[in-house]
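1. only geometry, no sequence info:
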């Protein structure tokens, strides 16, 4: 069922997953020990219901379908893996190093999205 959706709706679904994952992780300050899949899914569902334009474009029977839910779960896992595998940019690394020197604080980060979080946190401290 997911595969039958238009490419625009699939792109919107992917973006909503990515955005919700990044905002959820920022909410828990990228602390892996605080990550809870059920909390993330609830966070994503809330985002979808209040902000995602694609939700109203998917037929109700598709949304309730077990097949669609399974395909969506697979898509969520794929998107999360992609976010976590995207390396920080050279510019982010340089900015973070500069901000760490200015603030005397140091943070670990492993992906581009987490680097964005760290960079913003350091800017608040500067």
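-> It's in. Quick caveat: nothing in here was measured; it's all calculated off a predicted structure.
2. Please make it C-alpha for all contacts and neighbour counts, starting now.
-> Will do.
3. any idea which element the spatially most central residue of the chain lies in?
-> What sits nearest the mean C-alpha location of the chain, by CA atoms, centre = their mean, is residue 21, with 2.5 Å. Counting by DSSP states H and E, the element that carries residue 21 is helix 7-27.
4. from the middle of its chain, how far away would that helix be?
-> Mean C-alpha position of helix 7-27 versus that of the full chain (CA atoms, centre = their mean, to the nearest Å) differs by 5 Å.
5. hold the first one in mind and look at this next one:
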């Protein structure tokens, strides 16, 4: 069912999952012990109904289909796994090392998206100093 959608809609679905995940993880400051799948799903539902272009383009029949929901669950897991599997770049590592030294922090990060969050977060902290 998901595979029957246009390439543009499939890309938009993937992007909406990624964006909502980034927003949710930023909201909990990338504290993995605070991660709650149901909370993330609520964040994603809000995002797709308020900000996503694909949601209104998919028929209510498809959106209410259990098969579609199962395929979306698989897609969500794939997107999240991909996010966690992308290692930080050497530039991100250097930037974070410098920022953490300046601010006296010691945040752990394991993926590119988490590194980006901490670069943005610590840069904001530095501006406030």
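-> Perfect, thanks for sending it. As the structure is a prediction and not an experimental result, all values here were calculated from the model.
6. if we can go back for a sec, so how far does the helix holding residue 21 of the first structure sit from its counterpart in the second structure?
-> After superposition onto the second structure, helix 7-27 of the first structure sits on average 0.4 Å from its aligned residues (mean CA distance after the TM-score superposition for the first structure).
7. Which strands or helices does that helix pack on?
-> Helices and strands in packing contact with helix 7-27 of the first structure are listed as helix 37-51, helix 66-85, helix 112-125; criterion 3 or more CA pairs under 8 Å, 6 or more residues apart in numbering; DSSP states H and E.
8. Of those helices, which is nearest residue 4 of the first structure?
-> Closest of these to residue 4 of the first structure is helix 66-85, at 10.2 Å (criterion: CA to CA).
9. list the helices and strands the closest one packs on?
-> Contacting helix 66-85 of the first structure under the criterion 3+ CA pairs under 8 Å, 6+ apart are the following elements: helix 7-27, helix 112-125.
10. need those helices in JSON lines with distance to residue 84 of the first structure, can you?
-> JSON lines is the format used below for these (distance: least, CA to CA, whole Å):
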{"stretch": "helix 7-27", "distance to residue 84 of the first structure": "10"}
{"stretch": "helix 112-125", "distance to residue 84 of the first structure": "8"}
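11. Nearest to residue 76 of the first structure, out of those helices?
-> Relative to residue 76 of the first structure, the nearest member of those by CA to CA is helix 7-27, separated by 6.3 Å.
12. the inter-axis angle of the closest one versus helix 66-85?
-> Orientation of helix 7-27 of the first structure against helix 66-85 (axes from the mean of the first three to the mean of the last three CA atoms, to 10 degrees) gives an angle of 60 degrees.
13. Can you give me the neighbour number for residue 2 of the second structure?
-> Around residue 2 of the second structure there are 17 other residues, counting by other CA atoms under 10 Å.
14. swap in residue 125 of the first structure?
-> Per other CA under 10 Å, the neighbour tally for residue 125 of the first structure reads 13.
15. if I look at the aligned residue in the second structure for it, how far off is residue 31 of the second structure?
-> Residue-level alignment of residue 125 of the first structure against the second structure, with TM-score structural alignment as criterion, gives residue 125. Distance of residue 125 of the second structure to residue 31 of the second structure, given as CA to CA, to the nearest Å: 18 Å.
16. Kindly report the same for residue 68 of the second structure.
-> Between residue 68 of the second structure and residue 31 of the second structure the distance is 30 Å, computed by CA to CA.
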